[in-house]
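Colleague: Compute the structure for the input listed below.
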Amino acid sequence: MNQAARRIGRTLALVLPVVLVLSGTLAVARVPWAAPDADSQVLTASAETASTRAQARAPHEILRDRLLAELQEKDPGSALTHLQEETSRRPSLARHCVSIARALGRAAVAKYGDTRAQSFARPVCDTSFAYGVAQEAG
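Modeller: As a prediction, the model looks like this:
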């Protein structure tokens, strides 16, 4: 029960300010700012610029995307090494280590095939990379 309430609270804390900003901005967008006799110019709001904070990405998402790009450019071993370094340097990322390692495992299978991808496995985040490889291969 406590987990569900916390999840609902977090969702509302994220969504509610965005909805309020957008609804207020859109309400103001239809107000004519020029004199009534002048051309009826209307301010138009852009939802893209209304709230830049709503578009901010979480650090673990940025890390995952960076490591997936590194895997494509170099190899999974390099990406796994950097994952281990980042989780050691920033302990707040450790809780996302498993999901990032699994994503790297799935991407490695897509690039190298399941047998070759498994050769890059390391004990980073337990065996999550290997699990991601097995999950994608199976």
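Colleague: contacts, neighbours, all on C-alpha from now
Modeller: OK.
Colleague: The helix or strand hosting residue 5: which residues count as buried?
Modeller: Assigned by DSSP states H and E, residue 5 belongs to helix 2-29. Neighbour-count burial for helix 2-29, counted by 16 or more other C-alpha atoms under 10 Å, picks out 18, 22, 25, 26.
Colleague: What is the nearest of those residues to residue 107?
Modeller: Residue 107 has its nearest neighbour among those in residue 18, at 33.1 Å by C-alpha to C-alpha.
Colleague: show me the contacts for residue 82.
Modeller: The contact partners of residue 82, taken as C-alpha atoms under 8 Å, 6 or more residues apart in numbering, are residue 67.
Colleague: can you do 10 Å?
Modeller: Each residue near residue 82 by C-alpha atoms under 10 Å, 6 or more residues apart in numbering is listed here: 63, 66, 67, 70, 76, 88.
Colleague: what about the last one, neighbour count?
Modeller: One way to gauge burial is a neighbour count; for residue 88, by other C-alpha atoms under 10 Å, it gives 12.
Colleague: now the first one
Modeller: Residues contacting residue 63 under the criterion other C-alpha under 10 Å number 18.
Colleague: Make sure it is actually in contact with residue 86.
Modeller: Yes - with contact defined as C-alpha atoms under 10 Å, residue 63 counts as touching residue 86 (8.5 Å).
Colleague: and for comparison, fold this next one:
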Amino acid sequence: MMRTFKEWKAWYESHAEPADPIEGASLYFEPAHGFFYYKVFPGGVLYIDHFATDDYQYLFRKARERARCLGCREVTTQTFHPAKAYARLSKAHLDLKYSTRGANGKWYWAFTEVLNDVEGNRT
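Modeller: Down below sits the predicted model:
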């Protein structure tokens, strides 16, 4: 389904939380699949911030492509959704050292996927 960015953002915010990106984040958007904000951190880490889609696998592939194009070695994100379900869906590893309680009081699980490490990324 084609949606404007404003429609995707409203959909996300009605199901999750305000989609306010971290400072310096860029936007990846496709009307047919949704959006995510991302920022590259030192050491080649692409951090995904707010992810709205009706096809998680498709959009996460796009995040991996973006990371590779930017010379990143891993993709990291956080979620307040159940960790077990997110691990199954993303195939990324739970990363407890970056899991934390947000300013809003919610617990955020961190997940990391090392790019080009097929065996190491299996959960």
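Colleague: Give me the TM-score for these two chains.
Modeller: The TM-score (TM-score structural alignment, normalised by the length of the second structure) is 0.34; 62 aligned residues with a C-alpha RMSD of 3.6 Å.
Colleague: picking that back up, which of the contacts of residue 82 of the first structure sits closest to residue 3 of the first structure?
Modeller: For the contacts of residue 82 of the first structure, the nearest to residue 3 of the first structure is residue 63 (26.1 Å; C-alpha to C-alpha).
Colleague: hang on, the earlier thing: closest to residue 117 of the first structure among the buried residues of helix 2-29 of the first structure?
Modeller: Taking C-alpha to C-alpha as the measure, residue 117 of the first structure lies nearest residue 18 of the buried residues of helix 2-29 of the first structure, at 41.4 Å.
Colleague: Would you agree the closest one is in contact with residue 50?
Modeller: Yes - the criterion here is C-alpha under 10 Å, and residue 18 of the first structure meets it with residue 50 at 8.6 Å.
Colleague: Now do the buried residues in the longest helix anywhere in the second structure.
Modeller: Scanning the second structure for the helix with the most residues, using DSSP state H, yields helix 56-69. Going by neighbour count (16+ other C-alpha under 10 Å), the buried part of helix 56-69 of the second structure is 59, 60, 63, 64, 66, 67, 68.
Colleague: Which neighbouring elements make contact with that helix?
Modeller: Counting contacts by 3 or more C-alpha pairs under 10 Å, 6 or more residues apart in numbering; DSSP states H and E, helix 56-69 of the second structure is packed against strand 26-30, strand 34-41, strand 45-53, strand 74-79, helix 83-90.
Colleague: so which of those comes closest to residue 12 of the second structure?
Modeller: Comparing these under C-alpha to C-alpha, the one sitting nearest is strand 45-53, at 5.6 Å.
Colleague: so what secondary structure elements neighbour the closest one?
Modeller: Against strand 45-53 of the second structure (3+ C-alpha pairs under 10 Å, 6+ apart) you get helix 5-15, strand 26-30, strand 34-41, helix 56-69, strand 74-79, strand 107-114.
Colleague: got the ones you listed as a markdown table, with distance to residue 50 of the second structure columns?
Modeller: Shown next, in a markdown table, are those (distance: least, C-alpha to C-alpha, whole Å):
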| stretch | distance to residue 50 of the second structure |
| --- | --- |
| helix 5-15 | 8 |
| strand 26-30 | 10 |
| strand 34-41 | 5 |
| helix 56-69 | 12 |
| strand 74-79 | 9 |
| strand 107-114 | 12 |
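Colleague: Not counting its neighbours along the chain, what's nearest residue 103 of the first structure?
Modeller: residue 132 (6.4 Å; C-alpha to C-alpha, 6 or more residues apart in numbering).
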